[in-house]
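Chemist: Quick one: sequence and predicted model below, then my questions.
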Amino acid sequence: MMNKIKLLVVAFFLISFASFAQSNDQPLKIGYTNVEYILLQLPESKQIESDLKTHSTQLENQLKGKYAEYEAKLQAYEKGAATMDKTIREDKEKELMNMNNSIQEFQRTAQMSLQQKEKSLVDPVIAKIDKAIKEVAKESGYTYVISNQALLAGPEDGDISPLVLKKLGVDPSKVQQTPEPAASTPAATKPATSTKNNKKKN
């Protein structure tokens, strides 16, 4: 059981972008990097965060508007329910139930909308990073490039992150240090998580 778990973890984190061996007798050369770290250093990451925040705020404002309308109708119903005709009261109750269902459905679709927005913004940048990694690996003779999240130990010169950043037009000397393998967090997931928590509170 333990071996199966280890294999799953390795399969999840080990990113073999491609084999760049030019001949059968070329020595094995393995490099490592962190795609999430690279993404954080790119100017696009700030724009992604800003766009997601804007989209999230728009969705939250719509949700607040729905809540406000529901609360107003609920209070009006509670004040007049005792004197309402049965038919009118049942109609109001049905209206409130439909509004409540609409709010719940909006919460679900809003979360999906935010995730789709995030994917549409992040995927092109990840593709650009992937291309840069492959180019650096080929130019520098790396047979494989793995995620440093799967790396337990390795030489510092195996980290190709500075070369990838340079390939992407970012000065490696002006960025933060490469994070520890277990410490990386996708920048783009933060707005989505924050939004989800906010909606639960409302």
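Modeler: Arrived safely, thanks for sending.

Chemist: CA only for contacts and neighbour counts going forward, please
Modeler: Will do.

Chemist: Is Val145 in a helix, a strand, or coil?
Modeler: strand (DSSP: H, G, I helix; E, B strand; the rest coil).

Chemist: so it sits right up against Tyr32, yeah?
Modeler: Yes. Val145 lies in contact with Tyr32 (CA atoms under 8 Å); the separation is 5.1 Å.

Chemist: overlap in contacts of the two?
Modeler: Between them, Val145 and Tyr32 share no contacting residue under CA atoms under 8 Å, 6 or more residues apart in numbering.

Chemist: which stretches of this structure form strands?
Modeler: For the chain, the strands defined by DSSP state E cover 30-33, 144-147.

Chemist: Tell me which other helices or strands the last one touches.
Modeler: Right, the one you point to is strand 144-147. strand 30-33, helix 86-140 (3 or more CA pairs under 8 Å, 6 or more residues apart in numbering; DSSP states H and E).

Chemist: another structure for you, compare them:
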Amino acid sequence: MKSQTAFSVTASACATIASSRKLLAAAVLGASLFAVAPVPAQAQQAAKIGFVSTERILRDSKPAQQAQAKIESEFKKRDDELQALANRLRTEAQKFDKDAPVLSESERIKRQRQLTDMDSDLQRKRREFQEDFNRRRNEEFTAIIERADAAIKSIAEQQGYDIILQDAVTVSPRVDITEQVLKALGG
């Protein structure tokens, strides 16, 4: 498809979806690491911590790939129409450039106005397309995040994790459980 920028999952989209989780995870981690209440000797063991890459879930999971394909097919017709309109505008602009020296002043102004109107229409349709596409992608990815959260909670309960973080600056592969979550999501 020609509009690759419209169909790419960006890191900023993942960051937007996960930004509230960062604050919650930091607060929970801070509270658990700096608790001031005395802990009984039996409970004094290292906390089991895991990490899940939200970006990888939204890029590599089977549901994310299916959602991406579904969205692309839903928007393909509109994308093709935008490409056709852009090609028509380009053709008309080239024709105008070629004909401009022999056109009368009134005809030249009329065709310039037509080209400006076509360009404005194209820009408006592109903005609407991008807004609709982003809204639809966010709907699909929100559902995937909810499924991933359920899978993460299940893994945490089954394997006894005290905390699972979803965003971090650096992560040891030893605590990265993203592959387990991907498998739980079917891919």
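Modeler: Perfect, thanks for sending it. Since the model is a prediction, treat every value here as computed from it, not as a measurement.

Chemist: Put together JSON lines for the strands of the first structure, with mean neighbour count on each row.
Modeler: Listed next are these as JSON lines, based on neighbours: other CA atoms under 10 Å:
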{"stretch": "strand 30-33", "mean neighbour count": "22"}
{"stretch": "strand 144-147", "mean neighbour count": "21"}
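
Chemist: Redo those strands as TSV? Include distance to Glu105 of the first structure.
Modeler: Shown next, in TSV, are those (distance: least, CA to CA, whole Å):
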stretch	distance to Glu105 of the first structure
strand 30-33	40
strand 144-147	38
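
Chemist: thinking again about what came up before, can you say which of the helices and strands packed on strand 144-147 of the first structure is nearest to Leu42 of the first structure?
Modeler: With CA to CA as the measure, helix 86-140 is the member of those nearest Leu42 of the first structure (9.0 Å).

Chemist: ok, average deviation of that closest one from the second structure?
Modeler: Superposing on the second structure and averaging over aligned pairs (mean CA distance after the TM-score superposition for the first structure), helix 86-140 of the first structure comes out at 2.0 Å.

Chemist: name the helices or strands packed onto that helix?
Modeler: Using 3+ CA pairs under 8 Å, 6+ apart, helix 86-140 of the first structure is in contact with helix 35-41, helix 43-80, strand 144-147, helix 161-167, helix 189-201.

Chemist: Need the winner for burial among those.
Modeler: strand 144-147 (a mean of 21; mean count of other CA atoms under 10 Å).

Chemist: now that one: which residue numbers in the second structure?
Modeler: Aligned by TM-score structural alignment, strand 144-147 of the first structure corresponds to residues 163-166 of the second structure.

Chemist: Could you measure from the counterpart of Phe51 of the second structure in the first structure over to Asp123 of the first structure?
Modeler: Counting by TM-score structural alignment, Phe51 of the second structure corresponds to Tyr32 in the first structure. Distance of Tyr32 of the first structure to Asp123 of the first structure, given as CA to CA, to the nearest Å: 21 Å.
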